[in-house]
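Undergrad: here you go, sequence then predicted model.
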Amino acid sequence: MIHFVGAGSGAPDLITIRGKKFLEEADVIIYAGSLVNPQLLDYAKEGCQIYNSAKMTLEEVLDVMREAEKAEKMTVRLHTGDPCLYGAIREQMDVLDEEGGSYDYCPGVSSFCGAASALNLEYTLPEVSQSVIITRMAGRTPVPEKESIESFAAHQATMVVFLSTGLLEELSKRLIEGGYSKDTPAAIVYKATWEDEKSFVCTVGTLAQTAKENQITKTALMIIGEAVAHSNYERSKLYDPGFTTEFRKGTDAE
């Protein structure tokens, strides 16, 4: 059996209970060494075979999985955060589907959740933003033309930008062209939930400057939108004493 497991956002105790159990039982672990906290490997049992996929191709990863399956060993494919975001898991699953391989998927805490925790931030504030756009800049790997930063910026929703720390001048330019003002609140969170986590609140216009001043060149998320300032929002209706819900009658009810 192959278990695709979300490692969580960084801190080793932010893996799920299920994910930790899989790591403890695994005969083979293939982990995304460029991003996964190596402390998670401390959960591995003695004799577990461990492979760093940062140094491997897809074909090499699949070969390790195939050999483990032939030997009736249990494999954990450990991806950073939650594998559904930029995890490149579908291409692995498609091959396993074609070959009749057995696998499942254990979710994890995404780094965009970890970034919010670093700032004590709520992405969805009533009357400020009720949507979160998760995206990245086009770099060495392209982004579909219909998903440009400018087109997303037009919505004025909260935006979380992955994999773009080296492109912040261009990111700011495109955000402003799309509709955000240069003074729109923004933040940079470096290695969210890791021991060396850092976070900086700035503006759309000062993203690149803030990163340069603090020597942030990679492993960071950018958060864009008025939710960063957490001001001028409306109180939640769910806990408003005048609002009736399925579970209680509001004071405004007739």
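TA: Everything's here; your move. Keep in mind that what you see is a predicted model, and the values were worked out from it rather than measured.
Undergrad: going forward, measure contacts and count neighbours with C-alpha atoms only.
TA: OK.
Undergrad: for residue 44, which non-adjacent residue is closest in space?
TA: Nearest residue to residue 44 in three dimensions, chain neighbours excluded: residue 24, at 4.9 Å (CA to CA, 6 or more residues apart in numbering).
Undergrad: so the one you found, which of the three states?
TA: helix (DSSP: H, G, I helix; E, B strand; the rest coil).
Undergrad: number of residues surrounding it?
TA: Other residues within reach of residue 24, judged by other CA atoms under 10 Å, total 18.
Undergrad: now do residue 17
TA: When neighbours are counted by other CA under 10 Å, residue 17 comes out with 9.
Undergrad: residue boundaries of the strands in the stretch 151-254 of the chain?
TA: For the stretch 151-254 of the chain, the strands defined by DSSP state E, counting those that start in this stretch occupy 158-162, 185-190, 198-203, 220-224.
Undergrad: got these as CSV, with distance to residue 102 and mean neighbour count columns?
TA: Below are these laid out as CSV (distance: least, CA to CA, whole Å; neighbours: other CA atoms under 10 Å):
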stretch, distance to residue 102, mean neighbour count
strand 158-162, 31, 23
strand 185-190, 36, 25
strand 198-203, 40, 19
strand 220-224, 34, 27
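Undergrad: would you turn the ones you listed into CSV with distance to residue 93?
TA: Shown next, in CSV, are the strands of the stretch 151-254 of the chain (distance: least, CA to CA, whole Å):
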stretch, distance to residue 93
strand 158-162, 23
strand 185-190, 30
strand 198-203, 35
strand 220-224, 27
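Undergrad: nearest to residue 96, of these?
TA: Closest to residue 96 of those is strand 158-162 (CA to CA; 27.7 Å).
Undergrad: what helices and strands are in contact with the closest one?
TA: strand 132-136, strand 220-224 (3 or more CA pairs under 8 Å, 6 or more residues apart in numbering; DSSP states H and E).
Undergrad: ok, structure two:
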Amino acid sequence: MNDVTNAADARRPGTVWFVGAGPGDPDLITVKGRALIERAGAVLFAGSLVSEAATRWAPPGCEIADSKDMTHEQIVAWLIDQASRHETVVRLQTGDPALYGTLTEAVQPLDAAGIPVAVVPGVSSALASAAAAVESLTLPEVTQSVILTRVEGRTPMPEGESLEELARHHCTLCIFLSITLLHKVTAALESAGWSPDAPILVVHKASWPGEEKIIRGTLADIRARVREAKVVSQSMIIASPALGARHWPELKKSKLYDAAFTHRFRRASAPSASTPTEETP
């Protein structure tokens, strides 16, 4: 019976884990992601976007490969081959695997091959960029919505999702993969009614030690500032009415921490003009 069980175990493929490496700083990978690398038999990292330092936790004998010169078919074939030989295989991707990655198209052939898959989320460059600039993407009574999008390039945008249409909401826009098309970004925002003096933030290689650049400007001058900084890749563009709020003389404060707000952990200690509806975090 044990021989039969062992033979079945030997034929069972390992799990391919799609792990978000985060925005650049190797220390921003999650604890779970690091633990998987520490026990992985094979790691495939996206070297064009993920620092090789993120593989430093791999154990001796771990097979490590860089996918930057691979085609999609070669990547999938590598993962399938490694899963036939190792219990844990890690596909290390930039940011979060669910955002602007190839998660679905990589998972489909693995499903077809009967290989288990799992995903570990990572810190997005949108959040790392806001952190680098000490900015909040939402602000009470200013903007409560964040749109993660990109401008149309070689990949067309679905109907109703052009940057101009989304920008008409005048909420926070985190614009991925578009720094070389910054002229299209500014044109779209102008057409959507954004003011020439609307603040724009560009963060190049957010969190990358020694390589991060933070560029601030307005809709009118951000292209010139980016050119001056010689930034042409790996940059997050943020347009938001909340940018720069750190230096505003007055802010609309969160109702959650207002002395007049009662919730299940604290009773109000001051009279309230209205009844707030926010839930405690």
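TA: Arrived safely, thanks for sending. As the structure is a computational prediction, the values presented were derived from the model and not from experiment.
Undergrad: TM-score for these two?
TA: Once superposed, the chains reach a TM-score of 0.96 (TM-score structural alignment, normalised by the length of structure 1), with 254 aligned residues with a CA RMSD of 1.4 Å.
Undergrad: show me what the residue nearest to residue 44 of structure 1 aligns to in structure 2.
TA: Matched by TM-score structural alignment, residue 24 of structure 1 corresponds to residue 38 in structure 2.
Undergrad: just confirm its match contacts residue 60, I think it does.
TA: No. Counting by CA atoms under 8 Å, residue 38 of structure 2 does not reach residue 60; the two are 9.5 Å apart.
Undergrad: that older thread, list the contacts of the match of residue 24 of structure 1.
TA: By CA atoms under 8 Å, 6 or more residues apart in numbering, the residues touching residue 38 of structure 2 are 57-59.
Undergrad: hmm, try it at 10 Å
TA: Contacts for residue 38 of structure 2 (CA atoms under 10 Å, 6 or more residues apart in numbering) come out as 32, 55-60, 62, 88.
Undergrad: likewise for residue 124 of structure 2?
TA: 20-24, 94-99, 206.
Undergrad: and it, how far from residue 200 of structure 2?
TA: 19 Å (CA to CA, to the nearest Å).
Undergrad: would you map the helices across structure 2?
TA: 2-11, 31-39, 72-83, 103-112, 125-132, 163-167, 182-191, 222-228 (DSSP state H).
Undergrad: so which of the ones you listed is nearest residue 145 of structure 2?
TA: Proximity to residue 145 of structure 2 (CA to CA) singles out helix 163-167 among the helices of structure 2, at 11.4 Å.
Undergrad: which part of structure 1 matches that closest one?
TA: Matched against structure 1 by TM-score structural alignment, helix 163-167 of structure 2 falls on residues 149-153.
Undergrad: in the matching stretch, which residues are buried?
TA: Residues of stretch 149-153 of structure 1 classed as buried: 149-150, 152-153 (neighbour count, 16 or more other CA atoms under 10 Å).
Undergrad: repeat for stretch 73-87 of structure 1
TA: Residues of stretch 73-87 of structure 1 classed as buried: 74-85 (neighbour count, 16+ other CA under 10 Å).
Undergrad: to which residue of structure 1 is residue 267 of structure 2 aligned?
TA: Aligned partner of residue 267 of structure 2 by TM-score structural alignment: residue 249.
Undergrad: residue in structure 1 paired with residue 54 of structure 2?
TA: Matched by TM-score structural alignment, residue 54 of structure 2 corresponds to residue 40 in structure 1.
Undergrad: who touches the nearest residue to that match once chain neighbours are set aside in this structure?
TA: Spatial nearest neighbour of residue 40 of structure 1, excluding adjacent residues (CA to CA, 6+ apart): residue 12 at 5.4 Å. The contact partners of residue 12 of structure 1, by CA under 10 Å, 6+ apart, come to 20, 36-43, 193-194.
Undergrad: again, only this time at 7 Å
TA: 37, 39-40 (CA atoms under 7 Å, 6 or more residues apart in numbering).
Undergrad: which of those residues lies closest to residue 56 of structure 1?
TA: Taking CA to CA as the measure, residue 56 of structure 1 sits nearest to residue 37 out of the contacts of residue 12 of structure 1, at 17.7 Å.
Undergrad: my read: the closest one touches residue 8, true?
TA: No. Counting by CA atoms under 7 Å, residue 37 of structure 1 stays clear of residue 8, with 9.0 Å between them.
Undergrad: more neighbours: which of these two?
TA: Neighbours were counted for residue 37 of structure 1 and for residue 8 using other CA under 10 Å; residue 8 has more, 29 against 18.
Undergrad: in structure 2, what sits opposite that one in the alignment?
TA: Under TM-score structural alignment, residue 8 of structure 1 pairs with residue 22 in structure 2.
Undergrad: could you do residue 229 of structure 1 as well?
TA: Checking TM-score structural alignment: residue 229 of structure 1 goes with residue 244.
Undergrad: and the gap between the residue nearest to the match of residue 8 of structure 1 when sequence neighbours are not counted and residue 29 of structure 2?
TA: Of all residues not flanking residue 22 of structure 2 in the chain, residue 95 sits nearest, at 4.0 Å (CA to CA, 6+ apart). Separation of residue 95 of structure 2 from residue 29 of structure 2 (CA to CA) stands at 9 Å.
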